[in-house]
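K.L.:
Show me the folded form of this:
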Amino acid sequence: MSMLRTWARDLAMGVRFAVAGGREGWVRTLLTGVGVGLGVALLLGTTAVPGAMAARDARGDTRETITSHTADRPGRDTLLIAHGNMTYRSHDVDGRLVQPEGPDAPLAPGLEKYPGPGELAVSPALDRLLKSDEGQLLRERLDGRITAVIGDAGLVGPGELYYYKGTDRLSEEADSSYVQRITAFENTLESPPLDPVLALLVLVMFTALLVPVAVFVAAAVRFGGDRRDQRLAALRLVGADGRMTRRIAAGEALAGSLTGLLLGAGFFLAARRLTPYVSIQGRSLFPEDLAPAWPLALIVAVAVPAAAVLVTLFALRNAVIEPLGVVRSAAPVRRRIWWRLLLPPAGLGLLVPLMGRGNESGRFNQWQVSAGVVLLLVGITALLPWLLERTVGLLGGAGPVSWQLALRRLQLTSGTAARLVGGIAVAVAGAIALQMLFAGVERDYSEETGQDPSRASLSILTRIGTEDRVDALGKAVAGTRGIAKTVPLASTSGVRDLADVESDTVVLTIGTCAALGEVAELPSCRDGDAFVLTGGATMRGESATATPGEKLFTGNIHDRSDGPAPTVWTVPASIRPAQARKDPAGHLRSGLLVTPAAAPKVHRYGSAQVYVTLDPGTPDALELARTAAYKADPLATAMTLQSTRTAPEFGSIRRGLFIGATLVLVLIGTSLLVSQLEQLRERRKLLAALVAFGTKRSTLSLSVLWQTALPVLLGLALATAGGLALGAVLMRMTNVPVRIDWASVAAMAGIGGGVVAVVTLLSLPPLLRMMRPDGLRTE
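P.N.:
Just a heads-up that it's a prediction; the model follows:
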């Protein structure tokens, strides 16, 4: 018989034993399948993420107008459209104001027709929010009747808050840069690639999150080791040789892994149906988007059963299988350390040549980084069994009975305990390294804005061409409940020579005395005064000063072919100096400050904004101010002032890490619970016998806690050391100084230990049931 047929026969026999071996056989196979299935489900979900994000982006592009074809005048196929994005509490609410100009106007995806003036078409999630008590203030802001619900084709996700609002006022602003007249929806712009450091973050994040999954899958296929040893001895008794019994054992593991593949596919499909109801930090997915790429899914389908067979054969490599039992070296052969010590240096050897690169020296080699991180993390898994074996071997037998029972159990089966904790150790090490890397590069992607939220919470920026309405906008917002103060400021430019408007420009800031007091320290002020700023920051081509009586051209000085002619303005003779101070947005101005009575009479300014200070005693004052600004001018931009700002790409990657870490923690906890129950099930008769001989149940419960606590402490210590080493190397790779946030390190280790503690507590009720006398019953 050929070797291939021999392997097929023995593996098939092992599969039959696992499936048709009675209650014990299929329970063991089911537990193995659940453990493997949870890992497979997460692997399938990971392979589906890139496709899901691409589908989100593709649907978002179909409704964009960045590069759409535009028209100069109204026609049958033209549509006026403008952005109406806003923030409501912690939600981003995006939308468009639309006004069709003809029957053939391009229809936005997800709509059957456009809403009329004062009407709304909203996404299902926004529809639910608007109809809830939480959405009362947003209903007042949008102030429209809902006539349609946007279909899935027009949304990036089921939880997206998106709307189209019909209007008949866009024609008045058709010539402004805020309103487009389009003939089709189109976006041909490609998103710029992530810079090398952000790409490294994504790569390390995926690697660090997937390695614990692989460790758990490898541990799950070895459930039921003690019972399997009894069956292998029985097979030797009826004539099977050692190699055959190992192949049969591999067949049993293969059955569990195949069951795990089926269960994993079921778990994945069930979880996918729940995705529309899950929104993490405003991100959600349609179920059909979460489809694994078939090449990656095929790799998972082949790799998991193959790993099950190889892991089982590797586990039995030193076992002596005899008719009377399985002996793993009656005088146990100590685990070899040499090959375990090679893995971390090999990983470092791949990563060290990449040190000092950052964003300045090109992109990192993905395969080199992935291999280096995997070797370092797997090295932790390989070192843990050796470390646990040496530690429990050195500990003496003194101590309470529960400690002695736990210690003896660990001395006999330290490998099983190490396998259970190995995934936790790898996950914690990866989390520590990622936390260090994120903290190290955060400064490069976060910046101090210089804004002072204590002076103003909101800055309302007017549209170009509507700066002369800034006072009316300020008054409209000031009359709103919850607004303590509004500060309208407008700016225009003055030049001495119309033939050279790009150089020697004097900036004029126009506002009331109270408003000008936000940008300068005024000695005294009344309407009609003017000031020249000292100590301000001038931009290129600007002049910081002008002399009394000097004539300046202001207003429409750049595009004199369109609009009113420039206005000649004379600098007041009574102009006085004033020390500049930063405005609430953090800008230090230069040029002249002019009150309304002394200001030039112009129809076009350079810019204008309204700073809004809120009443801290009014609930939802910020939302009331945003609503007032939207109603006064839907195209104005209400910007919340904040002292720091984080790059959107960096924030998205951090959100992805949060989602991935959450899923891995759920997998870790569930897999640990399944494996813990399997271990207790195998020891049911032993536990019942100990209770029957008078051992206290509390003593046995404490022994189980000790058996978990000691491996966890060693695993967390090893994970902390490995995580710090990996984090330091990654920080040097991105060319940032190595700094350790010990509070974050302690938090990561605490989370890992907390998961194990919760799992142990959940396993106590089954443990108490297994201590009953009926646990001694046998068939």
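
K.L.:
CA atoms for contacts and neighbours, from now on please.
P.N.:
Fine.

K.L.:
which helices and strands does whichever helix in the chain runs longest pack with?
P.N.:
Once the chain is assigned using DSSP state H, the helix that runs over the most residues is helix 22-62. With contacts defined as 3 or more CA pairs under 8 Å, 6 or more residues apart in numbering; DSSP states H and E, helix 22-62 has these neighbours: helix 3-20, helix 196-220, helix 242-274, helix 294-315, helix 648-682.

K.L.:
The same query, at a cut-off of 6 Å, please.
P.N.:
Judged by 3 or more CA pairs under 6 Å, 6 or more residues apart in numbering; DSSP states H and E, helix 22-62 is in contact with helix 196-220, helix 242-274.

K.L.:
tilt between the shortest one and helix 294-315?
P.N.:
In this case it means helix 196-220. 50 degrees (axes from the mean of the first three to the mean of the last three CA atoms, to 10 degrees).

K.L.:
What are the buried residues along the helix or strand just after helix 196-220?
P.N.:
Where DSSP states H and E defines the elements, the next helix or strand beyond helix 196-220 is helix 225-237. The neighbour-count check on helix 225-237 (16 or more other CA atoms under 10 Å) flags Gly225, Arg228, Asp229, Arg231, Leu232, Ala233, Ala234, Leu235, Arg236 as buried.

K.L.:
from those, which is closest to Pro616?
P.N.:
For the buried residues of helix 225-237, the residue nearest Pro616 by CA to CA is Gly225; the value is 64.3 Å.

K.L.:
what's in contact with stretch 281-297?
P.N.:
Residues outside stretch 281-297 that contact it (CA atoms under 6 Å, 6 or more residues apart in numbering): Thr47, Ala48, Ala52, Gly157, Gly159, Arg272, Arg273, Pro276.

K.L.:
With stretch 121-137 instead?
P.N.:
Stretch 121-137 is contacted from outside by Arg139, Ile146, Thr147, Ala148, Val149, Ile150, Gly159, Leu161, Tyr162, Tyr163, Tyr164, using CA under 6 Å, 6+ apart.

K.L.:
compare with the first, here's sequence two:
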Amino acid sequence: MIRLGLRLALGAGRDAVVRLVIIAAAVALGTGLLLGTLAALNATGTQNDRNAWLNTGRSGTGSAAATGSRAGGSAAADPLWWQIRADGFQGRLIGRIDTAATGPHSPVPPGMSRLPGPGQYVASPAMAALIRSVPAAELADRYPGHLVGTLGKAALPGPDSLIIVIGHHPDELAGRSDAVKVDAIATLSPGRCDGPSCEIGTDHNGMNLILSVVAAAMIFPVLVLVATATRLSATRREQRFAAMRLVGATPRQISLISAVESTVAATTGVAAGFGLYALLRPLLAHVTFTTSPFFLSDLSLTTTDVLAVALGVPVAAALSARIALRRVRISPLGVTRQATPRPPRAYRVVPLVAGLLELAYFIGRRPPTSGGQVRAFLPGTLLVLGGVVLAGPWLTMAGARLLASRAGRPAALVAGRRLADDPRAGFRAVSGLVLALCVTSGAVGVIDAMVHERGLPSAGTTVRNTVMSDHARYVPPGLRVGTVPTPPDGLLAELRAVHGVGGVTLVHSDPTAGSRPQRALDGGLADCAQLATMPVYGTCPTGAAVASVASSFDGYGLVGGPWPSTWPAVPMSRAALRSLPVTQIAVTTDGSRSAIERARTVLARAYPADDPPYTVGEDRARRSAELDGYRQLADVVIAVSFPIAGCSLAVSVAGGLSDRRRPFSLLRLTGVRLRTLRAVVLLESTVPLLAVAVVAIATGFLAAQLFLQAQLGYSLRPPGGEYYAMVAGGVIAALGVIGCTMPLLARITGPENARND
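P.N.:
Down below sits the predicted model:
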């Protein structure tokens, strides 16, 4: 029987070979995408593991910070002084690590053979290239010393990571309040910890979210594509196998032959899929599930991945073929007499309803741990996605019966009757696209609500391009107190001399702020002459010398209500103001790279012990980094789901036409016009698409609302115009795919196809 199955698969004529090639191609595409998804998930974890050393000095990360590790504390033999801060260049994050070895046995971070000494620094390849490509006054002058080496891949989350490690004398870092002594470099992956211990990288909450969303939203459509492909030409194969049953073949023999045919096609497709994965792998390196592209070597497959795909896809194909031939197994006359399949029952909507109820159950009962949250919401999400697919045939049947009852033309009547007779086949063609619409609606609903609730208000370009240098600490009752004296006039003159700088304002601590009821905008004092050079941040009353202002200008428009256009005057002289410590230096620019980076470099050199200067735009981008990550993840899911759905639709429509070549040929012989048959094919694909798409979109938004209420306490927001454009584009693309199959209809409905094979 195995030999016969091979002969039928490979030597049964042109149609069999074409069917084998189409199935193999579709399985290859699905397998390649599945392997790429698995490799990207593996790369995400590997990439995150390399963030571990950047969390050195934080408790619970394996870095063993010494007792009293703040400045002035004792440490073990040869500890390492460590200070990590966030610098920036044109919106790109730069990780700056200042180190100082206290002896020959101080720990060395990964990616380097030795620590840089005083006056030396080591940079990532991307950082070294950036330093060489821009004028020194814009970047290199911020860092004392010279480049002595590059960091290896073991220290880099991604190939574009900007990281610099600067060497110092121990005495230089010992006086810095945020420098710590550590006995070892952190080794615990952010993916295995949580909270402040893992500020850099994606903690296990985020990793669980990423892996769960990708697994549910990307692997599921790929599996639908593979299952669709393996059922190609199922009707014609059923007829052939039914004829074999009539001449004496047993059900077991039919099942074996069918399994051999499907396995041959699927095995060929899997082999080609591994080749496709090898071609896609360099492109996948540029896709990010987090914030950085992957190293090509990170995109690897485990032995389990390879075996699961290499063995699982052919087995799934054989099972799909076995299930497809269940009517032939029951009776050899079941197909030859064209028995109408049993209509789908209403119980098919039960899993969908159960998934929604499961999500609704956790409103007000959200588990406290991240693991519990994943276990709570992932089953409901999978039930919803699977429920949409399972309920699709029943919804298709309802739409088909409505179409047939309202039909005014022959095409509508034929399409409605055929869909009502076999709604499973009609829905199968559009199941991938319907699933993509459900995923897209849910993702957009969640992201839009989070952006509305957590998003930061936009500001004008002048505000966003303002360079800020912070020099403050917080003291009870939450006041910002300056930590540096008024900078010399030479520094202010150097800043104003930078081409493109509009104004410079110093924000001083207000010594009376703690003695009066605190307001959100209180706590700072500013020279009105300086403030006049940057009116976007408000002005002073006429004749005033000093005004009471916010203690920090980077919160412009974020807290405390509307930003005042005029600040209240304070009875204080400019000389008295200069004696007060400074909390912040604000420098407005024209937004040019030269102005922003030169001003930032001047401030960084003047205050090397404090946090590097930043722009307001960068600060707001960092505050919304989590939202940007979620939005990026949603974009990846949507970008992958729609092409997979389009491939599933193309395979299904082409296979359906091949299966119905004889009925359509007979209709043409009886006088039905080709135009009518084209309308039938279009309606048979459009009706299930529209009937189930409405339910899928509504389900996606409802699931998003339930998740938002249960997990975050948010409410769904109306989607923006991009969503409607995306849905319309997906539907139009689907109709285009269906339209591309119309020329095939003319070729397969000739008189020669009307005879029995």
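
K.L.:
Send over the TM-score of the superposed chains.
P.N.:
Overall, the chain-to-chain superposition scores 0.75 on the TM-score scale (TM-score structural alignment, normalised by the length of the second structure); 706 aligned residues with a CA RMSD of 5.2 Å.

K.L.:
that older thread, mean deviation, the helix or strand just after the longest helix of the first structure versus the second structure?
P.N.:
For helix 22-62 of the first structure, the following helix or strand on the C-terminal side (DSSP H and E) is strand 79-83. Compared with the second structure after the fit, strand 79-83 of the first structure shows a mean deviation of 5.3 Å (mean CA distance after the TM-score superposition for the first structure).

K.L.:
going on from strand 79-83 of the first structure, what's the next piece of helix or strand?
P.N.:
Using DSSP H and E, the helix or strand that follows strand 79-83 of the first structure towards the C-terminus is strand 86-88.

K.L.:
residues of that next one that come out buried?
P.N.:
So strand 86-88 of the first structure, judged by 16+ other CA under 10 Å, has buried residues Met86.

K.L.:
whereabouts in the second structure does it align?
P.N.:
Using TM-score structural alignment, strand 86-88 of the first structure corresponds to residues 87-89 of the second structure.

K.L.:
Show residues contacting the matching stretch.
P.N.:
Ile94, Pro612.

K.L.:
run the last query once more with 10 Å
P.N.:
93-97, 130, 138-139, 142, 162-164, 593, 596-597, 600, 604, 611-615, 618-619 (CA atoms under 10 Å, 6 or more residues apart in numbering).

K.L.:
Restricted to helices, list the residues you listed.
P.N.:
Leu130, Arg593, Ile596, Glu597, Arg600, Ala604, Glu618, Asp619.

K.L.:
Weed out the non-buried ones from these.
P.N.:
Looks like these have Ile596, Glu597, Arg600, Ala604, Glu618, Asp619 buried, using 16+ other CA under 10 Å.

K.L.:
For Cys513 of the first structure, which of the helices and strands packed on helix 22-62 of the first structure is the nearest?
P.N.:
Taking those one by one with CA to CA, helix 196-220 is closest: 47.1 Å.

K.L.:
Okay, angle between the closest one and helix 648-682 too, please.
P.N.:
Going by the same axes, to 10 degrees, helix 196-220 of the first structure makes 10 degrees with helix 648-682.

K.L.:
compared with the second structure, how much does helix 196-220 of the first structure deviate?
P.N.:
Looks like 4.7 Å for helix 196-220 of the first structure (mean CA distance after the TM-score superposition for the first structure).

K.L.:
residues contacting the residue sitting nearest the centre point of the second structure?
P.N.:
Of all residues in the second structure, the one closest to the mean position by CA atoms, centre = their mean is Leu633, 1.0 Å from it. Contact analysis of Leu633 of the second structure by CA under 10 Å, 6+ apart lists Ile210, Val213, Val214, Val287, Thr288, Phe289, Thr290, Thr291, Ala443, Ile447, Leu627, Ala639.

K.L.:
And it, what's its match in the first structure?
P.N.:
Using TM-score structural alignment, Leu633 of the second structure pairs with Gly656 in the first structure.

K.L.:
how far away is that match from Ile280 of the first structure?
P.N.:
Distance, Gly656 of the first structure to Ile280 of the first structure, using CA to CA, to the nearest Å: 9 Å.

K.L.:
Also Ala306 of the first structure?
P.N.:
Distance from Ala306 of the first structure to Ile280 of the first structure, by CA to CA: 35 Å.

K.L.:
and if you look at Leu200 of the first structure?
P.N.:
Leu200 of the first structure is 23 Å from Ile280 of the first structure, where distance means CA to CA.

K.L.:
who has more neighbours, the two?
P.N.:
Set Leu200 of the first structure next to Ile280 and count neighbours by other CA atoms under 10 Å: Leu200 wins out with 23 against 11.
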